[in-house]
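Student: Quick one, structure for this:
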Amino acid sequence: MSADPPLLDNPRSDRVGSIRALGRRAARDRHDRFLVEGPQGVRELLRHAGHRAEAVYLTPEAAARHTEMEELARAAGVHLQRSTEQVLAEMADTSHPQGVLAVATRMHVTAEQVLADLGPDDFVVVLANVRDPGNAGTVIRGADAFGAAAVLVSTASVDINNPKVVRSSVGSLFHLPISTGTPLSELLSICRDAGLRLLAADGAGDTALPAVDLSGPHAWVLGNEAWGLERTTLALCDEVVSVPIVRAESLNLAMAATVCLHASSAARHNG
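Tutor: Purely as a prediction, here's the structure:
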């Protein structure tokens, strides 16, 4: 890496166009790559999954502001390219990418691999047909924050490499194993075979969260934002758990997930 690399300044170049295309799922599927936007996400990519980083693009202003970025890129053996603000804006999915963007390779890991080495106190998250990218990314961030061992994403859920999912996870996407591409019924069967109790989070659940036994390995099964979990899915779970609320009509998916994951984490630390 040269001390003063040339500036990428043509927003209509083929390279810029190919990176911009990664905002679409078809291009991500075709090239097995995705975008990481913003200094926090790129920083966590380089620190925790540097082998998956293909290139980092940043403006001279961002390079001066985030001086650690070049050192992290060098340590990971990743190409770092100075680019104009216009080029960054053209490549990014957002209007204001904060001067930093990276291209990363997708992670491919099966549910069986993710669950192979579960500990006696581990818990995981299952996203069942979750479609909203902001919710999915926030749940991944919560799973990371509260110490979940993994996140398992069913087919028919949002692509976890969707730019909004990546941004909403704020780097947590690179901190814990995430499995995708398994049908929900099969995913629940794999969890059960791995010794996990299946806890469905549902507002109509018969068991209130404070009464749930959260000892031992378990999986929180979280449903679609609009219709929740289907009856057939609820029937496959060991318990259907509701989060008690005082006045609001309901909690959205990300809020309910945060409460459930915090309860699992607290049970570990207080047990």
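
Student: rest of the way, CA atoms for contacts and neighbours
Tutor: Noted.

Student: could you show me where the strands are in the stretch 101-250 of the chain, in order?
Tutor: Taking DSSP state E, counting those that start in this stretch as the criterion, the stretch 101-250 of the chain contains strands spanning 123-127, 150-154, 178-182, 197-201, 207-208, 218-222, 239-242.

Student: angle of the second one against strand 218-222?
Tutor: Taking axes from the mean of the first three to the mean of the last three Cα atoms, to 10 degrees, one finds that strand 150-154 is oriented at 40 degrees with respect to strand 218-222.

Student: now for strand 150-154, which elements pack on it?
Tutor: Under the contact criterion of 3 or more Cα pairs under 8 Å, 6 or more residues apart in numbering; DSSP states H and E, strand 150-154 touches strand 123-127, helix 133-145, strand 178-182, helix 184-193.

Student: CSV please, covering those and showing mean neighbour count.
Tutor: CSV is the format used below for those (neighbours: other Cα atoms under 10 Å):
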stretch, mean neighbour count
strand 123-127, 25
helix 133-145, 24
strand 178-182, 20
helix 184-193, 17
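
Student: quick one, which of these is nearest to E37?
Tutor: Among those, the nearest to E37 by Cα to Cα is helix 133-145 (13.6 Å).

Student: which other helices and strands contact that closest one?
Tutor: strand 123-127, strand 150-154, helix 163-169, helix 253-270.

Student: to the chain's geometric centre, what's the distance from the last one?
Tutor: So the one you mean is helix 253-270. Helix 253-270 sits 17 Å away from the centroid of its parent chain (Cα atoms, centre = their mean, to the nearest Å).

Student: Any buried residues in it, and which?
Tutor: For helix 253-270, a neighbour-count test (16 or more other Cα atoms under 10 Å) marks L253, A254, A256, A257, T258, C260, L261, H262, A263, S264, S265, R268 as buried.

Student: Please generate a structure for the following sequence too, so the two can be compared:
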Amino acid sequence: MLTERSGRVVAAVKLHRQVGRRRSGTFLAEGPNLVEAAAARGLVRDVFVTEAAWDRHRSLLAAQQAPTHLVTERAAKALSDTVTPSGLVAVCEMPSTGLDDVLLGSPQLVAVAVDINEPGNAGTLIRIADAMGAAAVVLAGHSVDPYNGKCLRASTGSIFTIPVVVVPDTYAAVTALQGVGLQVLATTLDGETPLDEADLARPTAWVFGPEAHGLPAEIAAKADHRVHIPMPGRAESLNVAAAAAICLYQSARASASSPEPGV
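Tutor: Next comes the predicted model:
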């Protein structure tokens, strides 16, 4: 049984830090839901499991093709970044999808999150985009690493079912999206277009900024339209996940109700 001092465990623990993930091209997925979702994509390299977790997840582990290693409870705690470790952690490869790959697929709906540094919000946005049928999520500018443990958990596995790409240059990302025919709609509090008046039947890339500071001025100006969400209540703003839920839902509705080409 592997202890917290074993070479494999020590190497895996380094993946709690972004620098370790970036250098190795791997990350940790904890818990049966994330491990199963990663395995379905063929991304799992190694699995670490305690005896107790083995008993709980026999069917899942029996289907694993990656090497499986029994670990002590102490080692499982070192591999976990949660208060109550699940006893099941996998080392996974990062998907290799880039923005160019997304654009080649003629996307109809893309969510772009700019300078989002709260992993829970980023993960929730990924989950919402997946639920609303978006083709991809772009984490632009100084956004959180999507393979941060909290972001992974907040995505509830959607990070393995929708492409999530990281693009440090937000302006270049917006330019590329416009270059393949997507209209870019920026969400701003002072947007000239109310959400219910926006033409959402067109292929669209929504651009969301952090609640505290909003979008950089040059990115808002680069968008084809600046859109605001009418809020008749007293709240002054919405966090990025809430705004994304409203806007992406409206786009999904518009897409579902628009006639097929040639009809």
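
Student: still on that earlier bit, export the helices and strands packed on strand 150-154 of the first structure as TSV, with columns for distance to E44 of the first structure.
Tutor: Shown next, in TSV, are these (distance: least, Cα to Cα, whole Å):
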stretch	distance to E44 of the first structure
strand 123-127	21
helix 133-145	12
strand 178-182	16
helix 184-193	28
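
Student: Can you say which of these is nearest to V42 of the first structure?
Tutor: V42 of the first structure lies closest to helix 133-145 among these, at 15.1 Å (Cα to Cα).

Student: mean shift between the closest one and the second structure?
Tutor: By mean Cα distance after the TM-score superposition for the first structure, the fitted helix 133-145 of the first structure averages 0.8 Å away from its aligned residues in the second structure.

Student: Can you tell me what A201 of the second structure aligns to in the first structure?
Tutor: In the first structure, A201 of the second structure lines up with S215, judged by TM-score structural alignment.

Student: I should have written D55 of the second structure there, sorry.
Tutor: D55 of the second structure maps onto A64 in the first structure, by TM-score structural alignment.

Student: For P39 of the first structure, which non-adjacent residue is closest in space?
Tutor: V100 (5.6 Å; Cα to Cα, 6 or more residues apart in numbering).

Student: Looks like the one you found contacts L35 (just checking).
Tutor: No: at 10.7 Å, V100 of the first structure does not count as touching L35 under the criterion of Cα atoms under 8 Å.

Student: Can you point out the buried residues in stretch 194-206 of the second structure?
Tutor: Neighbour counts over stretch 194-206 of the second structure (16+ other Cα under 10 Å) mark L195, A198, L200, A201, R202, P203, T204, A205, W206 as buried.

Student: same thing with stretch 233-244 of the first structure?
Tutor: Buried residues in stretch 233-244 of the first structure (16+ other Cα under 10 Å): L234, L236, C237, E239, V240, V241, S242, V243.

Student: For the aligned residue in the second structure for the first one, give its distance to P194 of the second structure.
Tutor: The alignment partner of L234 of the first structure in the second structure, by TM-score structural alignment, is A220. Using Cα to Cα, to the nearest Å, one gets 15 Å for the distance from A220 of the second structure to P194 of the second structure.

Student: same check, this time on S143 of the second structure
Tutor: For S143 of the second structure, the distance to P194 of the second structure - Cα to Cα - is 27 Å.

Student: and what of R5 of the second structure?
Tutor: R5 of the second structure is 57 Å from P194 of the second structure, by Cα to Cα.

Student: cool, and G31 of the second structure?
Tutor: Relative to P194 of the second structure, G31 of the second structure is positioned 41 Å away (Cα to Cα).

Student: And A235 of the second structure, by the same measure?
Tutor: 17 Å.

Student: And the helices and strands packed on strand 150-154 of the first structure: which comes nearest R82 of the first structure?
Tutor: helix 133-145 (28.2 Å).

Student: which bit of the second structure covers that closest one?
Tutor: Residue span in the second structure matched to helix 133-145 of the first structure, by TM-score structural alignment: 119-131.

Student: Now do that stretch: everything it contacts.
Tutor: Contact with stretch 119-131 of the second structure is made by 110-111, 113, 116, 136-137, 144-146, 148, 150-159, 161-162, 164, 240-241, 244-245, 248, as judged by Cα atoms under 8 Å, 6 or more residues apart in numbering.

Student: Could you rerun that using 6 Å?
Tutor: Stretch 119-131 of the second structure has contacts (Cα atoms under 6 Å, 6 or more residues apart in numbering) with K150, C151, A154, S155, S158, I162, A241.

Student: Which position in the first structure pairs with the second one?
Tutor: Aligned counterpart of C151 of the second structure in the first structure: V165 (TM-score structural alignment).

Student: Give the full set of residues in contact with that match.
Tutor: P133, G134, G137.

Student: got it, and A140 of the second structure?
Tutor: Each residue near A140 of the second structure by Cα under 6 Å, 6+ apart is listed here: A113, V114, V166, V167, P168, T170.

Student: where's the closest residue to the fourth one other than its chain neighbours relative to N117 of the second structure, distance?
Tutor: Okay, so that is V167 of the second structure. Sequence neighbours aside, A140 is the residue nearest to V167 of the second structure in space, at 4.8 Å (criterion: Cα to Cα, 6+ apart). Per Cα to Cα, A140 of the second structure is found 11 Å from N117 of the second structure.

Student: Check D196 of the second structure too.
Tutor: Taken as Cα to Cα, the span from D196 of the second structure to N117 of the second structure is 29 Å.

Student: just H16 of the second structure next, same as before
Tutor: 17 Å.

Student: Repeat that for A252 of the second structure.
Tutor: Applying Cα to Cα to A252 of the second structure and N117 of the second structure gives a distance of 26 Å.

Student: repeat for D101 of the second structure
Tutor: From D101 of the second structure across to N117 of the second structure, the span is 25 Å (Cα to Cα).

Student: Those two: which is more packed in?
Tutor: Each of D101 of the second structure and N117 has its neighbours counted (other Cα atoms under 10 Å); N117 has more, 16 against 12.

Student: after the strand or helix carrying the match of D55 of the second structure comes which helix or strand?
Tutor: Secondary structure assignment for A64 of the first structure, by DSSP states H and E: helix 60-65. Proceeding N to C from helix 60-65 of the first structure, the next assigned helix or strand is helix 68-76, under DSSP H and E.

Student: what range in the first structure matches stretch 173-183 of the second structure?
Tutor: Going by TM-score structural alignment: stretch 173-183 of the second structure matches residues 187-197.

Student: which residues are in contact with the matching stretch?
Tutor: By Cα under 6 Å, 6+ apart, stretch 187-197 of the first structure touches P217, H218.
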